[in-house]
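> let's see this in three dimensions:
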Amino acid sequence: MAHIPQFIRDLALILGAAGVITLLFKRLKQPVVLGYILAGLLVGPNFHLFPTISDVDDIRIWADIGVIFLLFALGLEFSFKKLIQVGGSAGITGIVEISCMFLLGYVTGKFLKWPPFDCIFLGGIISISSTTIIFRALDELGLKSKKFATLVLGVLVIEDLVAILLLVLLSTVAVSREFEGMQMLFSLFKLLFFLSLWFITGVFILPTFMKKASRWLSSETLLIVSLALCLGMALLADGVGFSTALGAFLMGSLLAETTQAERIEHLVASVKDLFGAIFFVSVGMLINPALLKQYALPVLLLIVLVVIGKTVFVSLGALLAGQPLKQSVQAGTSMSQIGEFSFIIATLGVSLKVTSDYLYPIAVGVSVITTFTTPFMMKLAEPLHKFIEKILPAKWVTNLNRYSSNTQTLQSESDWQKVVRSYLQLMLSNAVIIIACILLASYYVEPFFEEKFGNILVAKISAVVLTLAITSPFIWALTARKMRGLAYKELWLDSKYNHGALLLLELARNFVAIFCWGFLLNRFFSFYISVIGTLIAMPIVLFLFRQKLEKFYGRIQTRFLDNLNRKEEKQSTPTFWDAHMVEFEVSPYAAYAGRSLQELAWREKYAINIAYILRADKTIPTPSRYDKLFPYDKIGVVATDQQLQVIKPVIENDDFVSVSATDEEKENIGLMSIVIDEHTRLKGLSIRESAIREKTNGLIVGVERNNQRVLNPSSDTIFEWGDVVWLVGDKRKIRENYVR
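From the prediction side, this is the model:
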């Protein structure tokens, strides 16, 4: 019999221990993560009562893979759009909490007379709460539907993103062993540049790739492709100087924007669970009980600081963001612990050998104990709120309530904010693409041409011409693309004093274009040639090819926006709504043929809606009540499964088919939702006053309010903040008018 490698024996030991202990923790209704850590402690080199593993280094390699897959899975749940959706309240709360906790950790380390790197890493360790533990606790206590839970989940999104930034910045500090402000600033700028580049190129390429390859993507193939993309991005991130964990997170967040996101998440779950378990077991293996005993006082001190500090700072941040006192306290008590990202930050310090031996077990000890206290802190929120309200002066409570009310009823962002944001998006997105192309040309294309042609000048000219051909549409967008939008027009027509500021914005984006063109030439030629080439060649090229550049850029922008929104368009209606669109053909023998929708009154009788009528080569989107149905018409019906069972016999059609995804006109008619917020400007208007039908060729089929739904609301229904309005219509017009 062949000899079994020691690594397999070790793996069997840690998985066996993890399985037994996590079963016990399941029985005790405790977080499984803690079971993994305890299993690692029992089979680790610092605990000798049970059999121990013999090769810690091999297990750590698997643990590194576990970190990659954990962050890949986290990215799949993240999505760049979530960051936008969490809103300003979560952003303000998260920034206040993380800043204060990082400072508190650093000051505490100084108080304990720890080395500088220990203080910095301690600040990062106690700044980030556990997404896994909070999700589980909210679910088990039945609090996920509470209003404060939305704020908590939003802050967790902010924390996850900041944790990624911390990993990069801490790695930079640890490697350089210095605290140079310019170097840190450069690292941050470099990170933001690559984040923007990966997001833009990823959204442009990945959804298109997934769509083209969908027919060949079986479950097995999709899993292999997804893991290959994850590891490939991890290698790419490492190649440009970032951590592999950052690359995995980015690829997950990019795949989260595709229509295959949920399927990938389901397929990757088992892989993530396996390697994640090994990672958390390895966390437990590094715990030294002797060090924990030696540093018991710092552990207790940090537990108190984490529980009290996070409760106070999260509550304070929420209050500053305009949340009511009760919800602020509930959010604060819910986030009073640290978790998996703290382990990862602590592991980073160990792997880079910049932190002391005691910091890692202290961090794990604080995390374990605060995890156990999380459910109790959540239950403490109500009495704590009543106690605070009781001891605060009545005038303070009144002012807090007034401040919260005023903040939450603020009108939509000003026209100036919208216009400035549009200009910044235009300049940032195009400049990032142009600079990336220039860097690729200078580092890879020009050396390739030089080797191929054997002439430096020819190689440089060829690289410049190729780069100009690729980047010209984006330079054109910076210089000549018209800024469309109601906000811009209103500002221009509102007052002549706005003209100067708008012209400054125009000059700013043209300056960015000139800088990019000059930067390109300066990478290959002298400064004077760059200046002359920019001033002479740039206007000529943009003028001669303006129409082609405009059309080409328009196609690129359309593809990008379609990819960005494809997931929402292709997703079926949420289970809560449980409605979808199917197609019927009107039989020539149908009794209702030739009658109008008003006469049929199907909407009133059966609560269904007609999304479109397809008659020969003509499509009638969201037909009016006066439109009639004729033999061989095809009608798109929006209804639930139960409603379809009732309406199908009425239509008397045996040819029941799903809506074809190949017909372009029909595909553009669909069921979408919009939220009544500061962007839509519909609060306080009735359905009739909103003119949604006229703007979108759409029909409102339902409104969700306070977890209640109203099917086919009357035209007198008044919109309120937070309403989710479901409408059938032209999806492009709906996005143009109401989706930001």
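
> drop to CA atoms for contacts and neighbour counts, all remaining ones
Will do.

> which neighbouring elements make contact with the one helix or strand Leu185 maps to?
Per DSSP states H and E: Leu185 is located in helix 181-213. Here helix 181-213 touches helix 147-176, helix 244-255, helix 415-440, helix 546-570, going by 3 or more Cα pairs under 8 Å, 6 or more residues apart in numbering; DSSP states H and E.

> and the third one, what's buried?
Neighbour counts over helix 415-440 (16 or more other Cα atoms under 10 Å) mark 415-416, 418-419, 422-423, 426-435, 437-438 as buried.

> another one to check against the first:
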Amino acid sequence: MAHLPELIQDLALILLVGAFVTIIFKRIKQPLVLGYIIAGFFVGPHFHLVPTIVDTENIETFAELGVIFLLFSLGLEFSFKKLLRVGGYASITAVVEIVFISLLGYFTGHLLGWSQMDSLFLAGMLASSSTTIILRAFDELGVKTMQFARVVFGVLVVEDIIVILLMVLLSTVAVTEQFEGGEILFTVFKLAFFLALWFLLGIYLLPSFLKKARKWMDEETLLIFSIGLCLGMVILATQVGFSAELGAFVMGSILAETTLAEKVEHLTKPVKELFGTVFFVSVGMMIDPGAMLQYGFPIAIVTMLTIGGKFLFSGLGALLSGQPLKQAVQVGMSMAQIGEFAFIVAALGMSLGVISEFLFPIAVGVSAITTFTTPYMIKYSEPFYKWLARVPLARWKDRIEQYATGTEKLRANPAWKVLFKEYIRIIVINSIVLVAILLLFRYAVLPLIDGRIANTYVQYAVIVGTATLVAAPFLWAIVFQKPRCYAYQEMWMDTTTNKSPLIAIEIVRVIIGVLLIGLFVDQLTSTSIALWITLPVILPVILLFSRRIQRLYQRIEERFISNLNERENSLARATNRGRLDQKNEEVQSGLQAWNAHIVEMEVPPLATYAGTCLKDLRWKDTYGIQVVYIRRGENMIHLPGGDHRLLPHDQVGILGTDEQMQLLKTSFESEEDVQYNDMEIEDIALEQVLLQMQHPLVGKSIAHSGLREDTSGQVQVVGVERDGVRMLNPEASLVFEAGDIVWFVGNRKSIRDVRNSGAMERATTGAKVA
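Purely as a prediction, here's the structure:
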């Protein structure tokens, strides 16, 4: 008998047990992640009723791949532009929640007597809420269209990126065992620099390559190429000193900006689910029931900390960002759980060997409890808000609402705010590229030239000249590039108030540019040479060739912007969706103070009101809402009038408050109760029946024959042959005559009953005559 590797047996066991357990969890409507973890417990060393995993080393390798592909998939769904679009309210809420709950988790670990590293990783485990659990609860409770849900989705997007960064910091601290603020600050800056650099290079190069190679890329090639890019970035990230998970996430987020993002996500989904299953099962293998009983007290403490702390700090963050009290309470109660990221953080600590084993059962126990409490927290958030507003916060409610209204006024986008954003964008992005070129020449080009040119000054001239040639477009942009926005033109024309501050800003940016050029040269040569080259040589050269450098920079910038917006432009050309989303965001930001927002809802296929004019629906009078657009396929109807009709599958943009939306929802989702018969395809037949004089159908029209009612709709007339004339699909007014040959289609038994009814009628008539 051939030898079968233990890894194959283990995979068969993991996948089969995982499949059976998740079927049960789907049946009881619980998160599949918990099902995988329980399946892991069944095949682990602490449960002996089923076989146990043998080749744990290879399973751990598969689990590491699972984390990599989970983070790669998260990056594909992420998109850096989505982070920019979620707005300040989501960023403030997420930062406040993560900072305070992490600090609370860290100090709780110390109070429980845990080590410093255990406390740090507990803080990391509490940092994020579960997207999976929240989405499932929103679906079940039907609150996805409410305004607070939009805030929660934005917070989850920001949380994803912050938790990724936290994982990098935790792994750095765990490896170096350095807790000094300077070391951590340096790691943060280093991480931000490499994230920005990878993103800029990836967006500049990758979409262009995919565009040119697309016609040669079938699904198989695209799958292989995507996984290769993911693993390649994993290697690069670990070489630079970051975690493999960060590399996978970054590559996913870069691919998310390409036109092939959806296809890559579709192709890699089975890979992610396979290895992701192995990862979560491997987490469950570490569960020790004895340890969970032993650490029941810490599980209870951390559970209360999670529910209470996340509710308090998420709600506080939402209030600080300018959300009304009601929405702040709803956001806080929605975020009160931990999910899959807690297991990833705990697995990171275990793989590095820096945390205690009891953190796993604690994470699993807390996740299980908060999974069951989340739907109830969301369901009772509004009654809880009413109690808060009526009793504890009655004196403060008006002040909180005034603060939210005032914050909304400040959220308006004045010209100076737009202009400052443009200046910061120009300086930061080009500075990052400049530093990358500097690192490339210092650590790659300079060692190649060093020693090959005898004269030191000639060597300096070659290296500085070459580096300046490469960096010239970005040096020019820092010093001279004008902001591309209407605000700049309007302010420059306003000579009375704005021109002087603009001149001051231009002077400051020139000083920044000169300092950066000096730093650039100083790092490649020496300080004295940098002082003598920067102002007298490099700056005049850049001025002299300014037009050519500007054209080159504009080509680089246009290509980058084209690649960055390629996916959105493609979608916008197909559906106008990109511009529509942008316009919705503008409208919603203006209506925040009114507690109103725009929700897009799809007309059900069997909607009772399908085909009815808007004026006849009277939704505006009944519910107080306004239909602002109807999207039908690729066509858009803006501000539809009363004569416009809603058709099945129309995407309808509705403006209103949460309360109005909830009242409308019942009517909007109402569908006709269509009865479906259980006729099998084999039972359907086409048969002809000759109508004798005594047949009950003779003398009756098709409409009044009772044929449809008598056969429960299972027989229809498709043809009538009369005196050699054939009538296909006769009208309902046709009257049957003796001698007609009628063609029926439908249930074979029902047609037989129609034929036999004529024989029964003849028998009855004969009996009466006798």
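
> one step back: tell me what angle the helix holding Leu185 of the first structure forms with helix 147-176.
Compare the direction of helix 181-213 of the first structure with that of helix 147-176 by axes from the mean of the first three to the mean of the last three Cα atoms, to 10 degrees and you get 120 degrees.

> distance from the chain centre to helix 181-213 of the first structure, please.
With Cα atoms, centre = their mean, to the nearest Å as the basis, helix 181-213 of the first structure stands 13 Å off its chain's centre.

> how near is the closest residue to Phe552 of the first structure other than its chain neighbours to Ile532 of the first structure?
Of all residues not flanking Phe552 of the first structure in the chain, Pro473 sits nearest, at 6.8 Å (Cα to Cα, 6 or more residues apart in numbering). From Pro473 of the first structure over to Ile532 of the first structure the distance is 21 Å, taken as Cα to Cα, to the nearest Å.

> settle it for me: which of the two has more neighbours?
Pro473 (24 against 13; other Cα atoms under 10 Å).

> got the contact list for that one?
Contact analysis of Pro473 of the first structure by Cα atoms under 8 Å, 6 or more residues apart in numbering lists 549-550, 552-553.

> thinking again about what came up before, let me know the next secondary structure element after the helix holding Leu185 of the first structure.
Trace forward from helix 181-213 of the first structure with DSSP H and E and the next one is helix 219-239.

> in the second structure, what range does that following helix match?
In the comparison with the second structure, helix 219-239 of the first structure aligns to the range 219-239 (TM-score structural alignment).

> can you tell me, leaving aside adjacent residues, what's nearest to Ile635 of the first structure?
Ile613 (4.6 Å).

> helix or strand for that neighbour, which one?
Ile613 of the first structure belongs to strand 609-615, assigned by DSSP H and E.

> what stretch of the second structure does that strand fall on?
Taking TM-score structural alignment, strand 609-615 of the first structure hits no residues over in the second structure.

> still on that earlier bit, quick check: the residue nearest to Ile635 of the first structure vs Ile669 of the first structure, distance?
11 Å.

> got any residues that touch both of these two?
Pro621.

> which part of the first structure matches stretch 63-71 of the second structure?
By TM-score structural alignment, stretch 63-71 of the second structure lines up with residues 63-71 in the first structure.

> mean shift between that stretch and the second structure?
The superposed stretch 63-71 of the first structure is, by mean Cα distance after the TM-score superposition for the first structure, a mean 0.6 Å from where its aligned residues fall in the second structure.

> isn't Leu7 of the second structure right up against Asn58?
Yes - here Leu7 of the second structure reaches Asn58: they are 6.9 Å apart, a contact under Cα atoms under 8 Å.

> which one of these two has more residues nearby?
Leu7 (16 against 13).

> and the more buried one, what does it touch?
Shown in contact with Leu7 of the second structure (Cα under 8 Å, 6+ apart): 54-55, 58-59.

> could you do Glu382 of the first structure as well?
326, 330.

> hmm, 10 Å instead?
Shown in contact with Glu382 of the first structure (Cα atoms under 10 Å, 6 or more residues apart in numbering): 326-327, 329-330, 333.

> what's the following helix or strand after the helix or strand in which it is found?
Using DSSP H and E, Glu382 of the first structure sits in helix 359-391. Counting by DSSP H and E, the next helix or strand C-terminal to helix 359-391 of the first structure is helix 394-408.

> can you pull the buried residues of that following helix?
397, 400-401, 403-404.

> now for it, which elements pack on it?
helix 296-320, helix 325-334, helix 359-391 (3 or more Cα pairs under 10 Å, 6 or more residues apart in numbering; DSSP states H and E).

> the second one vs the second structure, average offset?
On superposition with the second structure, the average gap between helix 325-334 of the first structure and its aligned counterparts reaches 1.8 Å (mean Cα distance after the TM-score superposition for the first structure).

> and the next helix or strand past that helix?
Assigned by DSSP H and E, the successor of helix 325-334 of the first structure is helix 340-351.
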